[in-house]
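Participant: Sequence first, then the predicted structure:
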Amino acid sequence: MAQRNLPQSKEALLKSYNLRLKEDVKSMLENFEEIIKLARAESDSQLSKITQCEQDTYEMQVRAANIVRAGESLMKLVSDIKQYLILNDFHSVNEAITANSQLFRSTQAECDRKLMQLRDEMAMDLYDLEEEYYTSVYK
């Protein structure tokens, strides 16, 4: 339901992310299952034991490399999703801007209030000093 309200490009991008996720996880699972199958008991084959061991070792290395590639692809996918959210999450950005704006306005109001209080105190002190000066006998 929520995806129907998304623009076409966002929906396509989310489907792409979902497809990448499923493909990478499937690749990791399939390769891991095949590695486990290679750890089977000895089977009768026409290949010599050494040749079979070398072949199994090579296949395990290739499958392990495929698992690593799928893991790196998943990490890249997570990075892409984070970047997408950071760049396109306007609601959160607007909330942060509004919160900062309110904070700065309240700070400005507090500074203005303190400056006005300081001005009033200085005006009263100046008035007292002027009164003392003009009424002084040492003038």
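Facilitator: It's in.
Participant: Please count neighbours and contacts with C-alpha atoms only from this point.
Facilitator: OK.
Participant: separation between E132 and D125?
Facilitator: Applying Cα to Cα, to the nearest Å, the value for E132 to D125 is 10 Å.
Participant: Work out for me the element the residue nearest to the spatial centre of the chain sits within.
Facilitator: Note on the chain: the residue nearest the mean C-alpha position is K82, at 4.6 Å, using Cα atoms, centre = their mean. Taking DSSP states H and E as the criterion, the element that holds K82 is helix 49-88.
Participant: Also L19?
Facilitator: Take DSSP H and E as the rule and L19 turns out to sit in helix 8-38.
Participant: take the one below as the second:
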Amino acid sequence: MNKGGVGVGGGAGGGSGPTAAAAAAAAQKQKALLQRVDTDIGNLVDNFGFLVNVTRVNDPPVRNSQESFMMEMRAARMVQAADSLLKLVSELKQTAIFSGFASLNDHVDQRTEEFNKLAENTNGTFARIGEEVAASLKELESHYYSSTLRTSVRHEP
């Protein structure tokens, strides 16, 4: 059936890509899911084909009861295969939902880390500017207090 590269929950978000181990696990899971789909659909088609072939009406009553039992058995197998496909769809939905939350959480963690680094850089810059301002203020105070203008202005009132 579908053996192409259709991704099952493998879309990468806006953040960094998955690690190699996560990518390998996702590829393995996709392969297993595709095998399940192929098996279940194959079972549905085979059992349906058998049901169509058995539905011929025959005269002997024993033959009809045997065929009826075979039809019931094949119909039950079709129901099992359809149920398996429904469970697979449910699993895919859950995977899509939870992998969406996981990638969202990864993106939030990445952004938090980026903002923490920016905050550290900003704090370092503020500390450096504060030290430069303190040194400049000390130098200006020393020039002011040693200035002749300051002493001459104070003595004249």
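Facilitator: Done, it's in. Quantities reported herein were computed from a predicted structural model and do not represent experimental measurements.
Participant: which bit of structure 2 covers the helix holding K82 of structure 1?
Facilitator: Equivalent residues of helix 49-88 of structure 1 are located at 60-99 in structure 2, counting by TM-score structural alignment.
Participant: try stretch 10-18 of structure 1
Facilitator: Against structure 2, the aligned range for stretch 10-18 of structure 1 is residues 26-34 (TM-score structural alignment).
Participant: Go through structure 1 and flag its longest helix.
Facilitator: The helix that spans the most residues within structure 1, counting by DSSP state H, is helix 90-134.
Participant: Could you find the counterpart of L118 of structure 2 in structure 1?
Facilitator: Match for L118 of structure 2 (TM-score structural alignment): no aligned residue.
Participant: what's the burial count for L118 of structure 2?
Facilitator: Residues near L118 of structure 2, counting by other Cα atoms under 10 Å, number 12.
Participant: just S16 of structure 1 next, same as before
Facilitator: Look at S16 of structure 1: counted by other Cα under 10 Å, it has 12 neighbours.
Participant: again with D24 of structure 1
Facilitator: Other residues within reach of D24 of structure 1 by the criterion other Cα under 10 Å amount to 20.
Participant: go on, the one 3 residues further on?
Facilitator: Applying the criterion other Cα under 10 Å, we find 18 residues in the vicinity of S27 of structure 1.
Participant: how about it, what's its partner in structure 2?
Facilitator: Under the alignment by TM-score structural alignment, S27 of structure 1 pairs with N43 in structure 2.
Participant: Tell me the spacing between its match and V52 of structure 2.
Facilitator: Distance from N43 of structure 2 to V52 of structure 2, counting by Cα to Cα: 14 Å.
Participant: again with L34 of structure 2
Facilitator: Plainly put, L34 of structure 2 is 27 Å away from V52 of structure 2 if you go by Cα to Cα.
Participant: Between those two, tell me which one has more neighbours.
Facilitator: Taking neighbours as other Cα under 10 Å, L34 of structure 2 and V52 compare with L34 leading, 19 against 10.
Participant: If I take the helix holding L19 of structure 1 and helix 49-88, what angle do their directions form?
Facilitator: Interaxial angle, helix 8-38 of structure 1 versus helix 49-88 (axes from the mean of the first three to the mean of the last three Cα atoms, to 10 degrees): 160 degrees.
Participant: With structure 2 overlaid, how far apart is helix 8-38 of structure 1 on average?
Facilitator: For helix 8-38 of structure 1, the mean distance to aligned residues of structure 2 following superposition is 0.5 Å (mean Cα distance after the TM-score superposition for structure 1).
Participant: Which strands and helices lie in contact with that helix?
Facilitator: For helix 8-38 of structure 1, the contact count by 3 or more Cα pairs under 8 Å, 6 or more residues apart in numbering; DSSP states H and E identifies helix 49-88 as packing neighbours.
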